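Novice: quick one, structure for this:
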Amino acid sequence: MVHHFFKGKDELFAHSVELPADPEQVLAGVADADPDRRAELIVRTVLRLWESPAQAALLAFLRGSIGSKAKTALLREMVERRVISRIMASVPGPPEEVALRGNLVATQVVGLMMVRYVVRLEPLASAAPDEVVQLVAHTVQRYLTGPLT
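Specialist: A predicted model of the protein is given here:
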């Protein structure tokens, strides 16, 4: 039935939870960036999205998805297929390692979103975006291409 009414699970998910932003548009160009210099672009992209007028919808989406087992499961699948796969495109390494690196990048990005925009812990919540990029991008880059030990 999903394929009868929708192009696939991603479209079903988008309709069922009303995504506030299209991951393909938001992450345009990330997959083409040099993996050794991709972290800054990722962090800037996330901050630009969350500092945009879409912030209220993003907050509502995040809160609503976390509170529902079904929506959380759909969110997990969508994040793996449409977000992490784009962020990790062309990152060298065995598939298991690349998947782990993608999960580690997600810990930093989701943690940043939660602390800065949901919990609003200071001084991170009011730090300038350029300062946040300087503070966070190094860790994201290590998870992308640096040593994992």
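Novice: alpha carbons only for contacts and neighbour counts from here, please
Specialist: Noted.
Novice: mind listing what's buried in the biggest helix by length in the chain?
Specialist: When every helix of the chain is counted residue by residue (DSSP state H), the longest turns out to be helix 95-113. The neighbour-count check on helix 95-113 (16 or more other CA atoms under 10 Å) flags V98, A99, R101, G102, N103, L104, V105, A106, Q108, V109, L112, M113 as buried.
Novice: secondary structure element for L47, which one?
Specialist: According to DSSP states H and E, L47 maps onto helix 38-50.
Novice: tell me which strands and helices that helix is in contact with?
Specialist: The helices and strands touching helix 38-50, judged by 3 or more CA pairs under 8 Å, 6 or more residues apart in numbering; DSSP states H and E, are helix 95-113, helix 129-145.
Novice: turn those helices into CSV, columns for distance to P53.
Specialist: Below are the helices and strands packed on helix 38-50 laid out as CSV (distance: least, CA to CA, whole Å):
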stretch, distance to P53
helix 95-113, 15
helix 129-145, 16
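Novice: and those: which comes nearest M78?
Specialist: helix 95-113 (12.9 Å; CA to CA).
Novice: list of residues touching stretch 6-14?
Specialist: The contact list for stretch 6-14, computed with CA atoms under 8 Å, 6 or more residues apart in numbering, reads V2, L74, L75, M78.
Novice: run this one through as well so I can compare:
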Amino acid sequence: MTEPVRRRGRPSRTESGGGPGRRERIIAAAREEFAERGYEKTSVRGIAKAAGVDPALVHHYFGTKEQVFAASIEVAFAPALEAPSVLTDGSLDDVGERLTRFILGIWENPATRAPLLAILRSAVNNEVAAGVFRRLVAAQLLARIGRRLDLPEQEAELRAALAAAQLVGTAMLRYVIKVEPLASADVEVLVARLAPVVQGHLTGA
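Specialist: All right, here's what the predicted structure looks like:
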């Protein structure tokens, strides 16, 4: 009996790890694989095995390993992408505190901290992963924050980048490298110290 012809690049139903939420399973598995193994040691085949699907399905949904990594970053980074909304809620006079509290709140929450740690560790150890992270931060976060500032484009982008550098640098030292006494400092102390600096970057003279 002749086997049915399959279109190239699309896994058969029996190979694809049937059931709903396959794309979400792949994303979740990819995030765990990147967190555990790092970018270089993670493979599409390993992600597929962890997700219970055929590797062809991973390629079908995402393409290359770099694209899988970018997708897993975007899902995990989604809470931080809401940060620009804090710039539109009320006056810009206290935007530094609101933005600082928002970003640190994401890192303080174990549910959102774990995937962000995985992303940051991969970005630190691999240039490809770092490039994906930079593009996402620049396009999705910094540009959106910059557009909320009533300033020339280049100046607004620089100010947003400096504010982000302050907060990302703090997150790196506190949650990844765990430098003391920063790692164990009360978060309210950090907000009080960081907020004026972030405010100055965004709206200072």
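Novice: before we move on, back to that, which pair in the contacts of stretch 6-14 of the first structure spans the largest distance?
Specialist: Distance extremes for the contacts of stretch 6-14 of the first structure: the farthest pair is V2 and L75 at 16.5 Å, using CA to CA.
Novice: higher neighbour count, these two?
Specialist: L75 (20 against 10; other CA atoms under 10 Å).
Novice: how close does the closest residue to that one other than its chain neighbours get to A57 of the first structure?
Specialist: In space, and not counting its chain neighbours, L75 of the first structure is closest to S65: 7.1 Å by CA to CA, 6 or more residues apart in numbering. According to CA to CA, to the nearest Å, S65 of the first structure stands 12 Å off from A57 of the first structure.
Novice: give me the more crowded residue out of these two.
Specialist: Set side by side, S65 of the first structure and A57 show more neighbours around S65, with 18 against 15, by other CA under 10 Å.
Novice: identify the residues contacting the more buried one.
Specialist: V17, K71, T72, L75.
Novice: what lines up with the second one in the second structure?
Specialist: Mapped onto the second structure by TM-score structural alignment, K71 of the first structure lines up with A129.
Novice: neighbours around V83 of the first structure, how many?
Specialist: V83 of the first structure: 19 surrounding residues under other CA under 10 Å.
Novice: F102 of the second structure -> the first structure?
Specialist: F102 of the second structure maps onto T45 in the first structure, with residues paired by TM-score structural alignment.
Novice: number of residues surrounding its match?
Specialist: Neighbour tally, T45 of the first structure, other CA under 10 Å: 17.
Novice: pretty sure it sits against L27.
Specialist: Yes - shown here, T45 of the first structure and L27 form a contact pair, counting by CA atoms under 8 Å, at 7.2 Å.
Novice: mean deviation of the longest helix of the first structure from the second structure?
Specialist: Following the fit onto the second structure, the mean deviation recorded for helix 95-113 of the first structure is 1.0 Å by mean CA distance after the TM-score superposition for the first structure.
Novice: so where is that helix in the second structure?
Specialist: The aligned range for helix 95-113 of the first structure in the second structure is 153-171, by TM-score structural alignment.
Novice: what lies in contact with the matching stretch?
Specialist: With CA under 8 Å, 6+ apart, stretch 153-171 of the second structure has contacts from 100, 103-104, 107, 142-143, 145-147, 149-150, 194, 197-199, 201-202.
Novice: which pair in the buried residues of helix 95-113 of the first structure spans the largest distance?
Specialist: Pairwise distances across the buried residues of helix 95-113 of the first structure peak at 22.4 Å for V98 and M113 (criterion: CA to CA).
Novice: what's near enough to touch V191 of the second structure?
Specialist: E97, T100, R101.
Novice: hmm, 10 Å instead?
Specialist: Counting by CA atoms under 10 Å, 6 or more residues apart in numbering, V191 of the second structure makes contact with G96, E97, R98, L99, T100, R101, F102, L104, V198.
Novice: for E82 of the second structure, same thing?
Specialist: By CA under 10 Å, 6+ apart, the contact list for E82 of the second structure reads F102, I103, Q140, L141, R144, I145.
Novice: how about these in CSV, adding distance to F69 of the second structure?
Specialist: Shown next, in CSV, are these (distance: CA to CA, whole Å):
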residue, distance to F69 of the second structure
F102, 25
I103, 22
Q140, 16
L141, 18
R144, 22
I145, 24
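Novice: which of those sit farthest apart?
Specialist: With CA to CA as the measure, no two of those lie farther apart than F102 and Q140, at 16.4 Å.
Novice: all helices for the second structure, in order.
Specialist: Taking DSSP H, the helices of the second structure run over residues 22-41, 44-51, 55-62, 65-81, 95-108, 110-125, 127-136, 143-147, 153-171, 187-203.
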